[in-house]
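Asks: here's a sequence, model it:
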Amino acid sequence: MSFDNVYESLIEENDARWAFGTGFEDPLSGVDTSVPDGLDAAALGAYCLMLGDDALIFSHRLQEWVTHAPELEDEVAIANIALDLLGQARLLLARAGRADGSDRGEDSFAFERVENEFRNVRLAELDGGHFGHLIARLFVFSTWRLALMQELEPGADPVLAAIAAKAVKELTYHRDYAAQWLIRLGDGTEVSHERAQEGLDATWPYVGELFTTHPLELVDAATLREEFDAVAGQVFTAATVSWPESGAVAGVSGRMGRDGVHTEKMGFLVGELQSVARAMPGATW
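Replies: Next up is the predicted model:
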């Protein structure tokens, strides 16, 4: 397939396979990764790291649900969503290493950092609960991330813009899948309605962080809230669920995941994610 420019190849890239030791080709191979004039390279690298960590960590959590979904079709859907996010993580982590001048690769970022060096939002690392919790987290995460990627698509960095364009296509499906399930649960039986509401209530304390702009972010996260609320309002009405009460999770002096302050769940997640890499450093197969 031919492309008008090299960045279009990132949009069409569909190989999301990735695991420690497999030695897949650099996802940005052949792409001009120089930072455009006028952009702060360090800030761009830090922001790509944040976005890459969001995708990597939430992908890991989604993978844990495979074999636990209520229907076989949903096993496949959840696995595919996890792979989409893993593909986004690969591109973003690779971009981070090229932009910040460290030239670190995706494996290095994923497997050679400790817990407080990850910069993902805390919503991405939540685990456990029932299917209603999963759907609530997926709906919130996808709705927020889709609005964010839409803002990044026309951005000044052509690499990040191409990654965002690819992500928009994927996240549109992710949001639709989660919304349909939230409506199905909320407007279903008394038990399913209760679980949908429980999932939203448990997720909502982590929503505020999504719209709190970190100094290194290239998009003002607060500006995404209007679209998020509009979409959520439509889905909540169709699902016959109530808006969860506003609340916030206590951080450390107001700090959050973007600063490396995570929930107690994160340490266990990182330990599992990195177990093979730590046991067999440098291994390939």
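
Asks: C-alpha only now, for contacts and for neighbours.
Replies: Fine.

Asks: test my guess that residue 155 contacts residue 161.
Replies: Yes. Shown here, residue 155 and residue 161 form a contact pair, counting by CA atoms under 8 Å, at 5.4 Å.

Asks: which of these two has more residues huddled nearby?
Replies: Per other CA atoms under 10 Å, whichever of residue 155 and residue 161 has more neighbours is residue 161, with 22 against 16.

Asks: excluding sequence neighbours, find me the nearest residue to that one.
Replies: Excluding its sequence neighbours, the residue lying closest to residue 161 (CA to CA, 6 or more residues apart in numbering) is residue 153, at 4.4 Å.

Asks: just the helices in this protein please.
Replies: Listed in chain order, the helices of the chain (DSSP state H) span 8-12, 41-63, 72-99, 106-111, 131-152, 158-186, 190-203, 207-210, 225-239, 265-273, 275-279.

Asks: how near is residue 73 to residue 80?
Replies: 11 Å (CA to CA, to the nearest Å).

Asks: which residues does the most far-flung residue of the chain relative to its centre contact?
Replies: Most distant from the centre of the chain: residue 190, at 31.2 Å, with distances by CA atoms, centre = their mean. Applying CA atoms under 8 Å, 6 or more residues apart in numbering to residue 190 gives no contacts.

Asks: also this sequence, please, to line up against the first:
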Amino acid sequence: MNAPQTPASPSVTAPVDYVLHLADNALVLGQRNAEWCGHGPILEEDLALANNSLDLIGQARMLYQHAATLINADATQAARFAHLLGARQGGELTEDTLAYFRDVPEFRNFTLLELPHHGPLAGTAAGDRDYATTITRNFLYSALMVLVWERLQTSRDAQLAAIAAKSLKEVRYHLRHASDWLVRFGDGTDESRCRAQAALTHLLPYCQEFWIGSPTEQQAATHQTGVRLTELQANWNALVDETLTEATLQRPSGAGFVPQGQLGVHSEHMGFLVAEMQSLARNHPEAVW
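Replies: Modelled structure (predicted):
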């Protein structure tokens, strides 16, 4: 395992929206994976997905704490997020405020991460959880975040660099877990291979969003606090192709509509996810957790 690299100096802070993008990605996928708690195909996987969720929500907490600190210290940013304080009767923003009191268009996560654990059904449709879909999504996202966190260890934002160093250790496990299962599915029975291939065909087009960028990503990269994902695309493709070859799965074209969740334009599934996630906090906004 590579030792964390020393961030460049002097230290500066990453754009708030960039930190929120990273936090939202972790929170939303953590929420999705937590839906397997008590429903895993075997006990070991029930626990594995629960631990995966805890890792992601832990990353989200650190990132939201960092974002809240940046917002509270900047009058312009504080005014921008002032509408969130009404629910908490004033005070400063916290990790809970940012997670539980923003509305769907304010989230900046990739659309891939908010999709349900089955094929392309409407948000109100009933569908059985498909473990191949969950594993494939975790694989595609973890392959990206291994590269992202590795690069962010040298962020000029010292706090973000420290978060990256911790998160990298966790996401390496997530990638290994998802890769191992994808190989088992692809090189297993006809049923498991069919499900894995269908999940890959369904989900890979959503990964196009990784490479479209955003003004916030551009700003972070320019100031060396973030990374342009297009710089990681070749390495991500190599990671994906290596595992798919071992799994004897065919890589689909991945072409189609390019989602824009990171710009606040979400699928119909996001509203259902956020409503369930935020219901307790919104019903008891003064509660202390």
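
Asks: fetch the TM-score of the aligned pair.
Replies: Between these two chains, after superposing, the TM-score reads 0.82 (TM-score structural alignment, normalised by the length of the first structure); 245 aligned residues with a CA RMSD of 1.6 Å.

Asks: verify the stated contact: the residue nearest to residue 161 of the first structure with residue 162.
Replies: Yes. Using CA under 8 Å, residue 153 of the first structure makes contact with residue 162 at a distance of 6.8 Å.

Asks: so which of these two has more stuff around it?
Replies: Just comparing residue 153 of the first structure and residue 162: by other CA under 10 Å the higher neighbour count belongs to residue 162, 23 against 20.

Asks: what lines up with that one in the second structure?
Replies: Correspondence of residue 162 of the first structure to the second structure, assessed by TM-score structural alignment: residue 162.

Asks: that match is in contact with residue 151, isn't it?
Replies: No. Look at residue 162 of the second structure against residue 151 with CA under 8 Å: they stay out of range, at 11.7 Å.

Asks: now which residue in the first structure aligns to residue 285 of the second structure?
Replies: Under the alignment (TM-score structural alignment), residue 285 of the second structure maps onto residue 281 of the first structure.

Asks: now do its match against residue 116 of the first structure, distance only.
Replies: Relative to residue 116 of the first structure, residue 281 of the first structure is positioned 21 Å away (CA to CA).

Asks: equivalent analysis for residue 235 of the first structure, please.
Replies: 35 Å.

Asks: out of those two, which sits in the more crowded spot?
Replies: The residue with more neighbours, out of residue 235 of the first structure and residue 116, is residue 235; 20 against 14, by other CA under 10 Å.

Asks: just give me the match in the second structure for the more buried one.
Replies: Using TM-score structural alignment, residue 235 of the first structure pairs with residue 243 in the second structure.

Asks: that match touches residue 183, doesn't it?
Replies: Yes. The criterion here is CA under 8 Å, and residue 243 of the second structure meets it with residue 183 at 7.1 Å.

Asks: what's the neighbour count on residue 42 of the second structure?
Replies: 10.

Asks: re earlier: residues contacting the match of residue 162 of the first structure?
Replies: residue 153.

Asks: next: residue 78 of the first structure.
Replies: Counting by CA under 8 Å, 6+ apart, residue 78 of the first structure has contacts 62, 63, 65, 66.

Asks: now, which of those residues sits nearest residue 208 of the first structure?
Replies: Closest approach to residue 208 of the first structure among the contacts of residue 78 of the first structure (CA to CA): residue 62, at 21.7 Å.

Asks: follow-up on the earlier one: joint contacts of residue 73 and residue 80 of the first structure?
Replies: Counting by CA under 8 Å, 6+ apart, no residue touches both residue 73 of the first structure and residue 80.

Asks: who's more crowded, the two?
Replies: Set side by side, residue 73 of the first structure and residue 80 show more neighbours around residue 80, with 18 against 9, by other CA under 10 Å.

Asks: what is the aligned counterpart of that one in the second structure?
Replies: When the second structure is aligned by TM-score structural alignment, residue 80 of the first structure is paired with residue 51.

Asks: for that match, give its distance to residue 28 of the second structure.
Replies: 15 Å.

Asks: just residue 288 of the second structure next, same as before
Replies: Per CA to CA, residue 288 of the second structure is found 22 Å from residue 28 of the second structure.

Asks: these two - which one has more neighbours?
Replies: Taking other CA under 10 Å, residue 288 of the second structure and residue 28 do not tie; residue 28 has more neighbours (29 against 6).

Asks: residues in contact with the residue mapped onto the more buried one from the first structure?
Replies: Per TM-score structural alignment, the equivalent position to residue 28 of the second structure in the first structure is residue 57. Neighbouring residues of residue 57 of the first structure by CA under 8 Å, 6+ apart: 120, 124, 125.

Asks: rerun that using 10 Å as the cut-off
Replies: Neighbouring residues of residue 57 of the first structure by CA atoms under 10 Å, 6 or more residues apart in numbering: 82, 85-86, 89, 110, 118-126, 266, 269-270, 273.

Asks: gap between the aligned partner of residue 94 of the first structure in the second structure and residue 16 of the second structure?
Replies: Applying TM-score structural alignment, one finds that residue 94 of the first structure aligns to residue 65 in the second structure. Here residue 65 of the second structure is placed at a distance of 11 Å from residue 16 of the second structure (CA to CA).
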